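In: need a structure here:
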Amino acid sequence: MKEELKRIREYLMTGVSYMIPIVVIGGVLIAFSIALSGVQAGKGAVVTNPVLKSMMDIGTASFSMMVPVLAGFIAFGIADRPGLAPGLVGGVLANQLKAGFLGGIIAGFIAGYVARWIKSWRVPKNLRPIMPIFVIPLLSALIVGFLMIYILGNPISSAMTAMTNWLKSMSTGNAVILAMIMGAMIAFDMGGPVNKVAFLFAAAMIGEGVYTIMGPVAVAICIPPLGMGVATLLAPTSTLKQKRKQGMVHLQWG
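Out: Modelled structure (predicted):
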């Protein structure tokens, strides 16, 4: 049981690791386009410059790929290449059904395990060459697609909608508590599974229109390297030369 849970975590981390560059592209481009556009009274951030608007559109397009990439590479981690396409299909359906990142995760695991199950079938020798490029992706995509459309999509979408509405309606006090929890998770294992769960949640909420979570997460990400860099500056003689170099690198990263 423990080994299986470890493998499930590895599959999830595979999806997250491939998703992170997508989040970075979308987040940076959207942030720059808004920051350079300024704020209009009563309207908030309004992007009117054509170049900045194009930048924002590129960032938005990047974010639209977040859930499919997450689902696709979770399935890839489970079943290798035959699982990738069905996972991507499941992720796109999760987007269309407004099932969000939770739907993407579930679709990715279903696609991966179904593809791996079909890979285990004993088939005639003349069918084996087309199994990984035709039969496995096709059948897996059909199964995960039907499950998402007819069974899982609406319940997951309802759960995501409820969670999103709850986060949007949080009072200031609760938001502070949430920020403290997310920050603690980010710094807990320095890039490990707990850190990635917090980052995934914050990134996914951007896609749902909740922007207040990523701010505390982004700040928390900077604190450990900044702390190491500042410590190196304040006490340069108390560390080895190699560690001093690392401390300065961490300061730049922070």
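In: only C-alpha atoms from now on, for both contacts and neighbour counts.
Out: Fine.
In: can you show me the strands along the stretch 1-150 of the chain?
Out: 39-40, 44-45 (DSSP state E, counting those that start in this stretch).
In: put together JSON lines for those strands, with mean neighbour count and distance to Thr232 on each row.
Out: Formatted as JSON lines, the strands of the stretch 1-150 of the chain follow (neighbours: other Cα atoms under 10 Å; distance: least, Cα to Cα, whole Å):
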{"stretch": "strand 39-40", "mean neighbour count": "12", "distance to Thr232": "39"}
{"stretch": "strand 44-45", "mean neighbour count": "12", "distance to Thr232": "39"}
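In: between those strands, which gets nearest to Met19?
Out: With Cα to Cα as the measure, strand 44-45 is the member of the strands of the stretch 1-150 of the chain nearest Met19 (26.7 Å).
In: other SSEs contacting the closest one?
Out: Packing contacts for strand 44-45, counted by 3 or more Cα pairs under 8 Å, 6 or more residues apart in numbering; DSSP states H and E, involve helix 2-37.
In: in the helix it packs on, what's buried?
Out: 8, 10-20, 22-23, 25-27, 29-30, 33-34, 37 (16 or more other Cα atoms under 10 Å).
In: to check against the first, give me the structure of this:
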Amino acid sequence: MTKIVAVTNCPAGIAHTYMVAEAIEEKAKSLGYEVHVETQGASGVENKLTTEQIAEADYVILAIGKGLTDHDKERFNQKKVVELPVSEALKHIDTLFDDLEANSHVLSSSKVKLGADQETVTEGVMSYLMAGVSAALPFVIGGGLLIAIGSMMVQFGMPNTPLGKGTEPSLAWIITSIGNLGFQFMIPIMGAYIAYAISDKPAFAPAFLVTFLANDNQLLGTDSGAGFLGAIVIGLSIGYFVKYFKKLKLGKNFQSVLGYMIIPFVTLLVFGLLTYFLLGPAMAWLMSVMLSFLQNIPTSMKIVGGFIVGAMLAFDMGGPINKTAWFFSFSLLSSHVFNWYGIVGVVTLLPPMAAAIATWIKPSIFSKQERAASWSAFLVGMTVATEPAIPYALAAPLPMITANTLAGGITGALTIFLNVERTAPGIGIFDPLIGLESPWYWFYLCVAVGLALNVLFIITFKSHWLKKQAEKEAKAA
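Out: As a prediction, this is how the structure comes out:
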């Protein structure tokens, strides 16, 4: 029996990671293979592959979006590896196992890149940025939920008394203060993990501390912190600095302390001073200009921006364009700008839910498999995971992607116009119920309008597309 082990991960560690793992398991088992899949998601490593499972495996499948650590590469050293971006795995699941021998290559742990296409998966600025975002997510989610709970406690009449001389703080104030720590440390942890993704542990502590420094506006004497722009610049700079620093040969006596003492010390000293005198103030000024622009742009321009962000979110359903718009909106949370992330909370619900509703309204334009998957797509789509819409888009790319993109753009414009705000990642359609999206009435109005438009566009465009396809086939016959 052919034995296979697999690893799945994605930048956010939420949807793709687990959906691809399930797809690989189901497909491999249907072919009679023994399969074990390790997921590296938002909850950490689950179903961790044992040394024995890896040793006995005939092939290793790596469906990854945020790369592998050096430890992972060592685990699979000299194994036959089949690799592909996690965002492509669902599209190619039916052919993934067709010719494993021809499509695999022997992995050498000494290589930085796993294969010809791996640069786009494990390397590149976007993958490093998404590694930082993935690490920051738990801070924002936990902090956002605590702030929402504290706010609801106050709304129900509980006191919001701060700590002061002779006064005890109230429970609502304590919970809110703990939640605020999530937003305070979100940016330093993002910068630290961007650097970590580039050059591993030696870069982590310096990047964390220097990014924290860049966001301490009182210490820097600036109007604001460097925000996510500072995290990006500092994380990338320290990451590449350490990457090349690690190649330095200091001789037998000092090489052993290079990684845990010399590199962190020198990096922290160099970038600490550089950030205090130059990078911090410069990035803080740039962040202030950008925030001022976003807050003061005319409504017409804001609507255009909302259309663009919404269209990008709906276009490739978890792909690079979607991730770019998501990263921009998410990164503004640390600066307490919540309306752009409000677009994310609305638009990412639309493609899978609309596809499901369209199958119920006009089942004749969908296949039996698409109709059978409709409830799953609808329920998963309610959690802002757009991936269930991918099979529908693959079956009819032009009409489905056009419908999703147009509906997403219009809904994004409406959402920003109504100033719907989302304070943290949550549970999708129920976010207003736990205080993460407001005003709740505008949120549900935008979702309703978006779904109505998306369903209408899907039925109209796909019906026309199928009619044209039938006419072409008739002419060819």
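In: turn the strands of the stretch 1-150 of structure 1 into CSV, columns for distance to Ser62 of structure 1.
Out: Formatted as CSV, those follow (distance: least, Cα to Cα, whole Å):
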stretch, distance to Ser62 of structure 1
strand 39-40, 24
strand 44-45, 20
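In: measure the corresponding residue of structure 1 for Ile238 of structure 2 to Met131 of structure 1 for me?
Out: Using TM-score structural alignment, the partner of Ile238 of structure 2 in structure 1 is Ala111. To Met131 of structure 1, Ala111 of structure 1 is 15 Å away according to Cα to Cα, to the nearest Å.
In: please say which of the two ends up with more neighbours.
Out: Per other Cα atoms under 10 Å, whichever of Ala111 of structure 1 and Met131 has more neighbours is Ala111, with 37 against 17.
In: surely the more buried one touches Leu138?
Out: No: counting by Cα atoms under 8 Å, Ala111 of structure 1 stays clear of Leu138, with 10.7 Å between them.
In: joint contacts of the two?
Out: Taking Cα atoms under 8 Å, 6 or more residues apart in numbering as the contact rule, Ala111 of structure 1 and Leu138 both touch Pro86.
In: which stretches in structure 1 count as helices?
Out: For structure 1, helices defined by DSSP state H occupy the ranges 2-37, 50-64, 66-79, 81-96, 100-119, 136-147, 153-168, 172-188, 193-207, 214-234, 241-253.
In: how many degrees apart are the first one and helix 100-119 in direction?
Out: Same thing as helix 2-37 of structure 1. Helix 2-37 of structure 1 and helix 100-119 are oriented at 140 degrees to each other (axes from the mean of the first three to the mean of the last three Cα atoms, to 10 degrees).
In: relative to Pro206 of structure 2, how far out is the equivalent of Gly247 of structure 1 over in structure 2?
Out: The pairwise alignment with structure 2 assigns Gly247 of structure 1 to Ala377, based on TM-score structural alignment. Counting by Cα to Cα, the gap from Ala377 of structure 2 to Pro206 of structure 2 is 43 Å.
In: for burial, what's the neighbour tally of Val219 of structure 1?
Out: Neighbours of Val219 of structure 1 under the rule other Cα under 10 Å: 14.
In: roughly how far apart are the alignment partner in structure 2 of it and Met353 of structure 2?
Out: Under the alignment (TM-score structural alignment), Val219 of structure 1 maps onto Val346 of structure 2. According to Cα to Cα, Val346 of structure 2 stands 12 Å off from Met353 of structure 2.
In: relative to Val380 of structure 2, how far out is Gly142 of structure 2?
Out: With Cα to Cα as the criterion, Gly142 of structure 2 and Val380 of structure 2 are 22 Å apart.
In: which part of structure 2 matches stretch 139-153 of structure 1?
Out: Counting by TM-score structural alignment, stretch 139-153 of structure 1 corresponds to residues 266-280.
In: and that stretch, how far apart are its ends?
Out: Per Cα to Cα, the first residue of stretch 266-280 of structure 2 is 18 Å away from its last.
In: okay, now the closest residue to Gly239 of structure 2 other than its chain neighbours: neighbour count?
Out: Nearest residue to Gly239 of structure 2 in three dimensions, chain neighbours excluded: Ala195, at 3.9 Å (Cα to Cα, 6 or more residues apart in numbering). Other residues near Ala195 of structure 2 number 36, with proximity taken as other Cα under 10 Å.
In: map Ala195 of structure 2 onto structure 1.
Out: By TM-score structural alignment, Ala195 of structure 2 lines up with Ala75.
In: what's the separation between its match and Lys119 of structure 1?
Out: According to Cα to Cα, Ala75 of structure 1 and Lys119 of structure 1 sit 13 Å apart.
In: ditto for Phe146 of structure 1
Out: For Phe146 of structure 1 relative to Lys119 of structure 1 (Cα to Cα), the value is 20 Å.
In: between the two, who's got more neighbours?
Out: The residue with more neighbours, out of Phe146 of structure 1 and Lys119, is Lys119; 18 against 15, by other Cα under 10 Å.
In: so Thr359 of structure 2 touches Ser367, yeah?
Out: No: with contact defined as Cα under 8 Å, Thr359 of structure 2 does not reach Ser367; the gap is 9.0 Å.
In: between the two, which one's more packed in?
Out: Counting neighbours by other Cα under 10 Å for Thr359 of structure 2 and for Ser367 shows that Thr359 has the greater number, 23 against 12.
In: residues in contact with the nearest residue to that one once chain neighbours are set aside?
Out: Of all residues not flanking Thr359 of structure 2 in the chain, Arg371 sits nearest, at 5.8 Å (Cα to Cα, 6+ apart). Residues in contact with Arg371 of structure 2 (Cα under 8 Å, 6+ apart) are 356, 359-360, 363.
In: Lys2 of structure 1 too?
Out: Contacts of Lys2 of structure 1 by Cα under 8 Å, 6+ apart: none found.
In: and it, how far is that from Arg9 of structure 1?
Out: From Lys2 of structure 1 to Arg9 of structure 1 the distance is 11 Å (Cα to Cα).
In: repeat for Leu29 of structure 1
Out: Applying Cα to Cα to Leu29 of structure 1 and Arg9 of structure 1 gives a distance of 30 Å.
In: can you check Pro82 of structure 1 too?
Out: From Pro82 of structure 1 over to Arg9 of structure 1 (counting by Cα to Cα), the distance is 20 Å.
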